[in-house]
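Visitor: got a predicted structure here, sequence first:
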Amino acid sequence: MNQTQFIERLPKVELHLHIEGTLEPEMMFSLAQRNNIQLPFATPEAVKAAYEFTNLQSFLDIYYQGANVLIHEQDFYDLTWAYMLHCQQDNVIHTEIFFDPQTHTARGVEFATVVNGIDRALQDAQQQLGITSRLIMCFLRHLDEQSAFETLEQAMPHQDKIIAIGLDSSELGHPPEKFERVFAKAREAGFLTVAHAGEEGPVSNITGSVTLLNVSRVDHGVRCSDDAQLVAELAQMAMPLTVCPLSNTKLKVFAEMEQHNIVELLRQGVKVTINSDDPAYFGGYMNDNFLAVAASHQLTQQELTQFTRNAIEASFISEQEKHALTAQLEEFMRQYFGH
């Protein structure tokens, strides 16, 4: 088995995935047609051609535009189900996905419509595909604190479906302290917390997310390399970083994959994981991200497996469930090295 086959068959766990970011151009068009919505593109090919981004904001502009086609519960179901089929294809055995309710409620779509459609697909995927999952609700950080509080209120009746609260969208100019109070309220209500930090934003956003928002994981976090002491601290406290390699190169966080610091961080003992972020927009799901990293960096099979081990440890599931996922990984390794 060569490196590519090893990666394709390796059991994986995804912890940084925006469900709205899995909206493939073909589905965007079919939903637009179904819901009678005009798109500013003539064909799916024209959408793909627009996916040349210069930075995070240039991506967000088209991302929010694409989300306009999602209106009914079935739309959110279909979107999520299509992603779960990608998981099955890429040997993703567990996934923890983000959704952005404010993107939809601002357009008059009910909170329940969004969460119920996603949740129903996740339940079906567990029963039919054997893939487990958790759901994380993100606040859009470019919106104000009041909007986040209102969104948290809307989430309260759905605590059986939502495990954690996150923070995404434009990082620059929107530091963690802006959401310190709403995160405190979310933790009081029993939600776990995560936050995007240190993608385009400074190192202080990473430390702020850890100290002010009490996050269990930092989403992205790649700018930690700007501060050697912080890297050592993250390794020491076993703070997971959910890193998105193809996203980082597509949005020019790193010019080339060869410059990406994920392997260096792994070898420094930081609990880094590989994830796909917004795969419809950034050119790849989980296997694509693993393959891209492996093509640009010399990695052993043990190191590739460590990404999955890290993700299992960082996941928001019970110890019993973690043992079950680890057993699947060990069985794969036994079969692999047994030959």
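Guide: That came through fine. Residues are numbered from 1 along each chain as shown.

Visitor: hey, let's count contacts and neighbours off CA atoms from now on
Guide: Fine.

Visitor: for residue 98, helix, strand, or coil?
Guide: strand (DSSP: H, G, I helix; E, B strand; the rest coil).

Visitor: please compare the first structure with the one that follows:
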Amino acid sequence: MDLDTFVRALPKAELHLHIEGTLEPELMFALAARNRIALPWKSVEETRAAYAFSDLQSFLDLYYAGAAALCHEQDFFELAMAYFARAHADGVVHAELFFDPQTHTARGVAFETVLDGLERACRAAQARYGISSRLILCFLRHLSEDEGFAALEAAQPHLARLHGVGLDSSEKGHPPAKFVRLFARCRELGLHLVAHAGEEGPPAYIVEALELLGVERIDHGVRAAEDPALLARLAREQVPLTVCPLSNVKLRVFPNLAAHNLKALLDAGLKVTINSDDPAYFGGYIAQNYIDTAEALGLSRGELKRIARNSLEAAFVTEAERAPWLRRLATLPD
């Protein structure tokens, strides 16, 4: 079995995936035409040429511009179904989709419009592909905590349809400490908690996310390697890290995949997972992240199985849901 076939055979969970970041230029232009939205680019080719980022903010500027094409429930449904088709081909058995309602409500798109389209796609993906899924509302950290509370208020009537909350957008200058009250309220509401930390932000942001926000997973977390005490804590407590290798290279966190610290984190005993983040912009969906990282870092098939197992164990699912995936994973050779 070659590497590509092996990776796609691995039952895996995708835990760090921004659904707006799966908007391929072709669909972006189709939706923009249908919704009579003017985009900053003249063609699909010009759009792809713009995917040369110097840092996280340069990516976010383009990401928010592209999201303007998403206006109606059907748009969000088609967006998510396009992702699920790729995820199924990549061997994903469970996906936890981040979505950014503030990006859309600021443009006059109702919260319900976003949620209805995504939830309909989740049901369709379960029926068509057997992929289970969860929806995680992400607050934009470059906005204020009060604006986060407003987003939570809009979500209140729909909490039964949401599984958790996260924190994304630009890290620099926006520490987790900025959102202590908001995350405390989300915890009271019984929501799972995750947060981006330690990508562009320092290791201290990871500590804040754990201690002040009480998160269960760290999204990215690669800069934990700069703090030996934190590294030891993450290994001891088995806090899952949802690492996104191709994203890290595209956003210049690492100069290339060979320089990535994923294997070092794995060797240090951390609960590392591999994910695709914003694959339409970063050059690869989850299987490509597994394959390219394995080739660049010399990961063994046993290590790839361990990463897939980590993802299944870190997923916000019941043990009854998890058990058949783990049994299937155990049948694959090391």
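Guide: Perfect, I can see it now. Just so we're clear, the structure is a prediction, and the values are computed from it rather than from any experiment.

Visitor: any idea what the TM-score is?
Guide: The pair, once superposed, lands on a TM-score of 0.99 when counted by TM-score structural alignment, normalised by the length of the second structure; 334 aligned residues with a C-alpha RMSD of 0.9 Å.

Visitor: was I right to think residue 9 of the second structure contacts residue 89?
Guide: No. The pair residue 9 of the second structure and residue 89 fails to qualify as a contact (C-alpha atoms under 8 Å) at a distance of 9.4 Å.

Visitor: the more surrounded of these two?
Guide: Comparing residue 9 of the second structure with residue 89 by other C-alpha atoms under 10 Å, the one with more neighbours is residue 9, at 18 against 13.

Visitor: from residue 135 of the second structure, how far off is the closest residue in space to that one that isn't next to it in sequence?
Guide: The spatially closest residue to residue 9 of the second structure, leaving aside those adjacent along the chain, is residue 91, at 5.8 Å (C-alpha to C-alpha, 6 or more residues apart in numbering). The gap separating residue 91 of the second structure from residue 135 of the second structure is 19 Å, by C-alpha to C-alpha, to the nearest Å.

Visitor: now do residue 236 of the second structure
Guide: Going from residue 236 of the second structure to residue 135 of the second structure by C-alpha to C-alpha gives 28 Å.

Visitor: what do you get for residue 264 of the second structure?
Guide: Counting by C-alpha to C-alpha, the gap from residue 264 of the second structure to residue 135 of the second structure is 31 Å.

Visitor: how about residue 206 of the second structure?
Guide: To residue 135 of the second structure, residue 206 of the second structure is 23 Å away according to C-alpha to C-alpha.

Visitor: strands along the stretch 101-250 of the first structure, start to end?
Guide: Taking DSSP state E, counting those that start in this stretch as the test, the strands found in the stretch 101-250 of the first structure are 132-140, 164-168, 192-197, 217-220, 241-243.

Visitor: in TSV: those, plus mean neighbour count and distance to residue 295 of the first structure.
Guide: TSV is the format used below for those (neighbours: other C-alpha atoms under 10 Å; distance: least, C-alpha to C-alpha, whole Å):
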stretch	mean neighbour count	distance to residue 295 of the first structure
strand 132-140	23	29
strand 164-168	24	29
strand 192-197	26	26
strand 217-220	27	21
strand 241-243	27	17
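
Visitor: tabulate the ones you listed in CSV, adding columns for distance to residue 35 of the first structure.
Guide: Formatted as CSV, the strands of the stretch 101-250 of the first structure follow (distance: least, C-alpha to C-alpha, whole Å):
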stretch, distance to residue 35 of the first structure
strand 132-140, 25
strand 164-168, 27
strand 192-197, 32
strand 217-220, 33
strand 241-243, 34
